[in-house]
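In: I'd like to go over a predicted model; first the sequence, then the structure.
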Amino acid sequence: MGRADRISVGVGAAVRAFLREPIQVAVLLALPLVVIEGYGYAMTAFPEFPFMEMNAETMGRLNGAIYAAAFLSGVMGLFQVISAVQADERLQLCGYSRAELFVTRLATVLAASLIVAAVSLAVLLWRVDVALPAVAFLALAAAALVYGLLGMLVGAVLPRALEGSLVLVFLVDADDFLSSGMVEIDTRLVELFPLYHPHQVFQSAVDGSIATGDALVTGAYILCLLGVVAAVYVRVTGNGGVLRG
């Protein structure tokens, strides 16, 4: 079996394992709807300030779409690292190299990012007119991938499902809110937040333009995270990994 075949088999196994759990599929389909609609209705009572570039209800739905994509992908990344510690050493005995296993985990997170971005955008289009849906999809996928990678880092530091998921809830919620533009923050430090630039690209796509600069920064952010995640994966799955014990 060639390298591409082994990677394909690994990704397929991860997808099948996910689909075998009905609750996971239900969450994937229901969470974007609940969050996007919930954020939209909640924001109807939010006062519209001069610095807000769109009405509060629409902004709430946009934030809900980003949150759903980022959180679901982040949880997938978290579980990829937790399961890596338990399974990848055995898979190496079956002929998988560490590089192949890492690519398999990464491809699974990427696939999850694309799926949750598609589901979130589909729910959003039900209520909001999006001028550039293809660009909006890429922005959502980028936000999801950023948190998929961050979820892998959280899993390396806190390799427990419940605690790791709670940390991700807090991180995504705070990041999404502060990066969205719903509150006026008089500091450029907000531009360092993981979701700030994907938010800018996403909101611009909804309005009909492309925020090229923010898209480039988002790409650079993802590349940097990839390097960090690769180093962490080697540490986690190697002898004396931080998650052993």
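Out: Okay, I see it.
In: Only C-alpha atoms from now on, for both contacts and neighbour counts.
Out: Noted.
In: could you check the distance from the most centrally placed residue in the chain over to residue 132?
Out: Nearest residue to the geometric centre of the chain (Cα atoms, centre = their mean): residue 144, 2.4 Å. For residue 144, the distance to residue 132 equals 18 Å [Cα to Cα, to the nearest Å].
In: related to what we said a few turns ago, which helix or which strand is home to the residue nearest to the centre of the chain?
Out: helix 133-157 (DSSP states H and E).
In: how far out from the middle of the chain is that helix?
Out: 3 Å (Cα atoms, centre = their mean, to the nearest Å).
In: Just the buried positions in it, please.
Out: By neighbour count on 16 or more other Cα atoms under 10 Å, the buried set for helix 133-157 is 133, 135-156.
In: by contact count, what packs against that helix?
Out: Where contact means 3 or more Cα pairs under 8 Å, 6 or more residues apart in numbering; DSSP states H and E, helix 133-157 is packed against helix 56-93, helix 98-127, helix 161-179, helix 196-207, helix 212-237.
In: adding another structure so you can compare the two:
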Amino acid sequence: MTRFATVAEMALREMLRRRSVLVILAALPLAFYLSRRGDHLGQSVRFVCLGLGWALSTAALFAGSAAREIEPRLRLSGYRSHHLYVGRLAALWAVGVALAVPYFLLILVDQDGVRHGPVALMMAIMVAVSAPFGLALSAILPRELEGTLVLLVVVGLQMMTDPGSALARALPFWFSREIGTYAIDGVDSGYLARGVLHGVVCAVVLLAGVAVASSLRLRQRSHLKFVTPR
């Protein structure tokens, strides 16, 4: 547990160094919420959840990119690959919970006509999915700019694509639409079941992707340089 905690603490320290970025990311869900609160109160709940997912995924992307330099040295110190990505995920999930709680309290106070239990569940699944999604992008894409653009495309498609289409169901945040519909519109529990199932499957797939990508990348030992004797 000590090694997991050490990696988690290092990840938190690295994220706290980007204070201005963290402030912007923390305000992003609020901007999503206020953009729809005036005329579409129900949609504002879905939008704040998407804003939360975008913010946490971006933080995870930055955390994964920042860890590229130090991870090889930690591996040489005896850390295993699962120590690194599990510790980093724990830090990101803690940040996600700290970010989600104030927005859930905002919805709790500001909106009476929704099912608050499913809203809390939707946010919890969003935190669980967003952290490994951002880390997976950082493992696949070498630069933060490319990862940020991919996040922009994913969130944009999630907002604009027909929710019943196959493309929408393939996106990682589709569950928020189903659970949000159940929480806001009072539909049958089938929406809740589909949303939870989709969220759990996405979380498991993304966690497996992070584990595989991290293990393969760290086994390459690109930090070692072999000198050919003359």
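Out: Thanks, I have the structure now. Remember, it's a predicted structure, so these values are computed and weren't measured experimentally.
In: want to throw the helices and strands packed on helix 133-157 of the first structure into CSV with mean neighbour count and distance to residue 5 of the first structure?
Out: Output for those, formatted as CSV (neighbours: other Cα atoms under 10 Å; distance: least, Cα to Cα, whole Å):
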stretch, mean neighbour count, distance to residue 5 of the first structure
helix 56-93, 23, 14
helix 98-127, 21, 10
helix 161-179, 17, 30
helix 196-207, 24, 33
helix 212-237, 16, 21
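In: Those helices: which one's closest to residue 13 of the first structure?
Out: Among those, the nearest to residue 13 of the first structure by Cα to Cα is helix 98-127 (9.7 Å).
In: helices or strands up against that closest one?
Out: Packing contacts for helix 98-127 of the first structure, counted by 3+ Cα pairs under 8 Å, 6+ apart, involve helix 3-19, helix 22-42, helix 56-93, helix 133-157, helix 212-237.
In: nearest to residue 205 of the first structure, of the ones you listed?
Out: Residue 205 of the first structure lies closest to helix 133-157 among these, at 5.3 Å (Cα to Cα).
In: Could you check which residue of the second structure pairs with residue 30 of the first structure?
Out: Residue correspondence to the second structure (TM-score structural alignment): residue 30 of the first structure is matched to residue 27.
In: Please read the previous query as pertaining to residue 105 of the first structure.
Out: Aligned counterpart of residue 105 of the first structure in the second structure: residue 88 (TM-score structural alignment).
In: Could you do residue 81 of the first structure as well?
Out: Counting by TM-score structural alignment, residue 81 of the first structure lines up with residue 64 in the second structure.
In: In contact with that match, which residues?
Out: For residue 64 of the second structure, the residues meeting the contact criterion (Cα atoms under 8 Å, 6 or more residues apart in numbering) are 134, 135, 138, 139.
In: among those residues, which recur in the first structure?
Out: Compared against the first structure with both residues aligned by TM-score structural alignment, their matches' Cα atoms under 8 Å, these retain 135, 138, 139.
In: Adding distance to residue 184 of the second structure as columns, could you present the residues you listed in TSV?
Out: Output for those, formatted as TSV (distance: Cα to Cα, whole Å):
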residue	distance to residue 184 of the second structure
135	31
138	34
139	36
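In: Tell me the one of those residues nearest residue 1 of the second structure?
Out: residue 135 (21.0 Å).
In: Determine how far the last residue of stretch 73-88 of the second structure lies from the first.
Out: One end of stretch 73-88 of the second structure to the other measures 16 Å (Cα to Cα).
In: now residue 113 of the second structure: how far from residue 183 of the second structure?
Out: As judged by Cα to Cα, residue 113 of the second structure and residue 183 of the second structure stand 9 Å apart.
In: meant to ask about residue 161 of the second structure
Out: Distance, residue 161 of the second structure to residue 183 of the second structure, by Cα to Cα: 21 Å.
In: How about residue 206 of the second structure?
Out: Note on residue 206 of the second structure: its distance to residue 183 of the second structure, by Cα to Cα, is 25 Å.
In: Can you find the partner of residue 133 of the first structure in the second structure?
Out: So, by TM-score structural alignment, residue 133 of the first structure is matched to residue 116.
In: Before I go, just wanted to say thanks for your time.
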